[in-house]
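K.L.:
sequence plus the predicted model coming up.
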Amino acid sequence: MAGFRALARSGPSALRAEALARDLGATKGSFYWHFKDLPDYLSRLLGLWEERAFDGVIAGLDPALPPRARLEQLCMLAVEFRDPVYGGAQLEPALRAWALSNAEVAQAVARMDARRVAYVAALCREAGITAPAAPVMLYALAVGLEIMGEGEREAGAAMAEMLRRL
């Protein structure tokens, strides 16, 4: 979680063994006891992000809800998933910015985008939303609202309005 907070706060240059260890009150040696090297750490950090930012969000959906209500719940979770322990609202924009200069991060972001859009597409089909562009529009709106730093209430209202129009 310290890596996510550092990335969100200061960008990828903050993801150094010494700086992370110092922030945690640990030694650089203890960092290397847990991770083979910095690339190993960064790879595991990205893997954890992919797990938490997809599986963690999907696990928060109520499977008993009808498809349309689950889609609405997913849209609200997408704009509310801003845990400060996990980097807060700035984590995903920081990851997307980092992806512009790092191929491994760009691949992780592309995988995440594809997984999320595929899941939203499945929910849209189940909910009877047939507009082919709907899944991408919903996802792009969620990403854009996050990058813009919109508050939860404003972002939630925008997502609800898009769903209503679809």
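P.N.:
Yep, that arrived. Computed from a predicted model, the values in this text were never measured in an experiment. Numbering: from 1, shown residues only.
K.L.:
when you work out contacts or count neighbours from here on, use the C-alpha atoms and nothing else.
P.N.:
Noted.
K.L.:
number of nearby residues for residue 106?
P.N.:
17 (other Cα atoms under 10 Å).
K.L.:
okay but it is in contact with residue 100, surely?
P.N.:
Yes. Between residue 106 and residue 100 a contact is recorded at 6.7 Å, counting by Cα atoms under 8 Å.
K.L.:
what residue in this protein is the furthest from its centre?
P.N.:
Seen from the C-alpha centroid of the chain, the residue lying at the greatest distance (Cα atoms, centre = their mean) is residue 29, 30.1 Å away.
K.L.:
here's the one I want to compare it with:
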Amino acid sequence: MSSLAKPRLTQDTWIDAGLDALAEHGPEALKAEPLARRLGTTKGSFYWHFKDVPDFHRALLGRWEAAAQPALPSGSAVIQLRELAQALATADHSEPAIRAWGRSNAQAKAALKRLDMARLELLEDLLAQVGIGNPEMARILYATALGMRGMESDAPGPDAMGTLVDLVLALR
């Protein structure tokens, strides 16, 4: 018996591998066989942890959606708004791939819709707290943040979102 036994795989291990594979190769990589190859194991291990591939997709999207929910820092509404806008402009590595997957997968589309609504409601609430009641401003800030994620790495980063928030606040 080798002292270098492989660590046991967990659902989280499979989900982490799935998020990485999705970001690198797209939704076709979210099947049992390619994921098992990626982890150097068998499909049996996949089916030990998940009933089937749709069950895996539900677990992956559920964990991603929970992790992607915005967390507000402490401080005034202005500080929270500025930091939220900056955080929204910084994507985790899998969100762009999940957004692309959502164009052809109903589960991913539904998760994105719930997340987008939660983020927009939070932006609307913070904007209302600072005296800006037009809900379109939340949509503009959110769309700008999502657009900045797709820009090249040498393009303006999340600090540009802080500047945009400052501009919006100056117009009230």
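P.N.:
It's in. Given the structure is predicted, the values throughout are model-derived calculations rather than measurements.
K.L.:
quick one: TM-score?
P.N.:
Overlay of the two chains. TM-score (TM-score structural alignment, normalised by the length of structure 1): 0.84; 153 aligned residues with a Cα RMSD of 1.7 Å.
K.L.:
counterpart of residue 155 of structure 1 in structure 2?
P.N.:
Following TM-score structural alignment, the counterpart assigned to residue 155 of structure 1 within structure 2 is residue 157.
K.L.:
run a quick neighbour tally on that match.
P.N.:
17.
K.L.:
thinking it is in contact with residue 87, fair?
P.N.:
No. Counting by Cα under 8 Å, residue 157 of structure 2 does not reach residue 87; the two are 10.2 Å apart.
K.L.:
so what's residue 77 of structure 2 closest to, chain neighbours aside?
P.N.:
Closest residue in space to residue 77 of structure 2, ignoring its immediate chain neighbours: residue 126 at 5.7 Å, by Cα to Cα, 6 or more residues apart in numbering.
K.L.:
in what helix or strand does the one you found lie?
P.N.:
Per DSSP states H and E, residue 126 of structure 2 falls inside helix 106-129.
K.L.:
how far off centre is the helix or strand just after that helix?
P.N.:
As assigned by DSSP H and E, the chain's next helix or strand after helix 106-129 of structure 2 is helix 135-149. Centroid separation for helix 135-149 of structure 2 versus its chain: 15 Å, with Cα atoms, centre = their mean, to the nearest Å.
K.L.:
next SSE after helix 135-149 of structure 2?
P.N.:
Using DSSP H and E, the next helix or strand after helix 135-149 of structure 2 towards the C-terminus is helix 158-170.
K.L.:
that following helix vs helix 106-129, what angle?
P.N.:
50 degrees (axes from the mean of the first three to the mean of the last three Cα atoms, to 10 degrees).
K.L.:
give me the buried positions along helix 158-170 of structure 2.
P.N.:
158, 160-162, 164-165 (16 or more other Cα atoms under 10 Å).
K.L.:
farthest-apart pair in these, please.
P.N.:
158 and 165 (11.0 Å; Cα to Cα).
K.L.:
map residue 85 of structure 2 across to structure 1 for me.
P.N.:
By TM-score structural alignment, residue 85 of structure 2 lines up with residue 75.
K.L.:
just give me the match in structure 1 for residue 133 of structure 2.
P.N.:
Residue 133 of structure 2 maps onto residue 130 in structure 1, by TM-score structural alignment.
K.L.:
and residue 148 of structure 1, how many neighbours?
P.N.:
12.
K.L.:
now do the SS call for the nearest residue to residue 158 of structure 2 once chain neighbours are set aside.
P.N.:
If the residues on either side of it in the chain are set aside, residue 158 of structure 2 comes closest to residue 86, at 4.6 Å by Cα to Cα, 6+ apart. Classification of residue 86 of structure 2 by DSSP: H, G, I helix; E, B strand; the rest coil places it in helix.
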